[in-house]
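K.L.:
below is the sequence, then the predicted model.
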Amino acid sequence: MKLLVLHGVNLNMFGQRDPAHYGTATLADIDTGLRSLAQELGVGVECFQTNHEGALCERIHQAHRDAADGVLINAGAWTHTSLAIRDALAILRCPIVEVHMSNIHAREPFRHRSFIAPIAAGQVCGFGVDSYLLGLRALVGQAQTAIKK
């Protein structure tokens, strides 16, 4: 099983940016935890981060061409603003799980709306690094179900 983890804009600044909302874990810490859990679950995972919206869309297009089995995404602020990323994700034929370190529904009103949520299998938010790990577990389950169909 090939899974893709996508990290959006500013997420390379985890560990340095607003620790009250995002904690002190770095993106490298998060990716290490995801790779460890993926190995435990017997799946492959690739992690990708960019601060360029077009690059994220192109990586999603590549996931489609590669027939990825699932995508875990934290698009950062693009969650609330990017129709381009939403439309790129809609091309995929695999499950999508959206994750966020903070609880976006308990923050500023502009963060309450996600363009990704309507096309995702689900959303995990508010649990810090555990949001990613819970999301990966959920994605593996969704992908296994999709493969059986």
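P.N.:
Happy to help now that I have it.

K.L.:
from here on, just use CA atoms for contacts and neighbour counts.
P.N.:
Will do.

K.L.:
helix or strand: which one has the most centrally placed residue in the chain?
P.N.:
By Cα atoms, centre = their mean, the mean C-alpha position of the chain lies nearest to residue 73, the distance being 1.5 Å. Per DSSP states H and E: residue 73 is located in strand 70-74.

K.L.:
please compare the first structure with the one that follows:
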Amino acid sequence: MAQTIFVLNGPNLNALGKREPGIYGGKTLKDIEADCKSVGESLGFVVDFRQSNHEGVLVDWLHEAGDVAAGIAINPGAYGHTSIALHDAIRAISVPVVEVHISNIHAREEFRHKSMIAPAAKGMICGFGPYGYILALHALKSITQ
């Protein structure tokens, strides 16, 4: 039976493909979802792909995933730099979490250099564009076997 992996996306990621393509590329979130589902299937995962602009919804999904998923990839968007609530939600669950950022947050504005998620996550992937999601799925495969 295939394991479920949640791929969660935070604020403004629904605007991918239109929003600052020089930073985030031209792929839409739907494109990334299709890639994740295809690669996830090849890895033996069922990918549950979601996006919300609301912090509390992301917290609820983390709690849900903690009960039913083998792992989580999360692109918290800007909440990655500010959300103690997401940090605490990740610490409250026992499944591995991989943080994903499309851009290299360490090469951008200083306020983006610190992640509130990283100390609670298994690891972080940033700067590889949408391929970072695929790298996160492979990382989750490696740590959930």
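P.N.:
Everything's here; your move. Values in this document were obtained by computation on a predicted structure and should not be read as measured data.

K.L.:
what's the TM-score here?
P.N.:
A TM-score of 0.96 describes the superposed chains when it is computed by TM-score structural alignment, normalised by the length of the second structure; 143 aligned residues with a Cα RMSD of 0.8 Å.

K.L.:
ok, back up a step: so the strand holding residue 73 of the first structure matches what in the second structure?
P.N.:
Aligned by TM-score structural alignment, strand 70-74 of the first structure falls on residues 71-75 of the second structure.

K.L.:
what does the matching stretch contact?
P.N.:
The contact list for stretch 71-75 of the second structure, computed with Cα atoms under 8 Å, 6 or more residues apart in numbering, reads 4-10, 65, 95-101, 133, 136-137, 140, 144.

K.L.:
tell me which of these fall in strands.
P.N.:
If you go by DSSP state E, these have 4, 5, 6, 7, 8, 9, 97, 98, 99, 100, 101 in strands.

K.L.:
just checking, the first one touches residue 64?
P.N.:
No. Because the distance of 11.7 Å does not satisfy Cα atoms under 8 Å, residue 4 of the second structure is recorded as not touching residue 64.

K.L.:
looking at these two, which one has more neighbours?
P.N.:
Neighbour tally, residue 4 of the second structure and residue 64, criterion other Cα atoms under 10 Å: the higher count belongs to residue 4, 19 against 13.

K.L.:
how far off strand 2-7 does the biggest helix by length in the first structure point, in degrees?
P.N.:
Taking DSSP state H as the criterion, the first structure has its longest helix at helix 129-148. Counting by axes from the mean of the first three to the mean of the last three Cα atoms, to 10 degrees, helix 129-148 of the first structure lies at 150 degrees to strand 2-7.

K.L.:
angle of helix 129-148 of the first structure against strand 70-74?
P.N.:
160 degrees.

K.L.:
helices or strands up against helix 129-148 of the first structure?
P.N.:
helix 27-41, strand 70-74, strand 96-100, strand 122-125 (3 or more Cα pairs under 8 Å, 6 or more residues apart in numbering; DSSP states H and E).

K.L.:
so which bit of the second structure is the first one matched to?
P.N.:
Per TM-score structural alignment, the counterpart of helix 27-41 of the first structure in the second structure is residues 29-43.

K.L.:
now do the buried residues in the matching stretch.
P.N.:
29, 32, 33, 35, 36, 37, 39, 40, 43 (16 or more other Cα atoms under 10 Å).

K.L.:
who touches residue 82 of the second structure in this structure?
P.N.:
115, 116.

K.L.:
how close does it sit to residue 121 of the second structure?
P.N.:
Going from residue 82 of the second structure to residue 121 of the second structure by Cα to Cα, to the nearest Å gives 15 Å.

K.L.:
returning to what we had before: TSV for the helices and strands packed on helix 129-148 of the first structure, including distance to residue 85 of the first structure?
P.N.:
Formatted as TSV, those follow (distance: least, Cα to Cα, whole Å):
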stretch	distance to residue 85 of the first structure
helix 27-41	21
strand 70-74	11
strand 96-100	12
strand 122-125	16
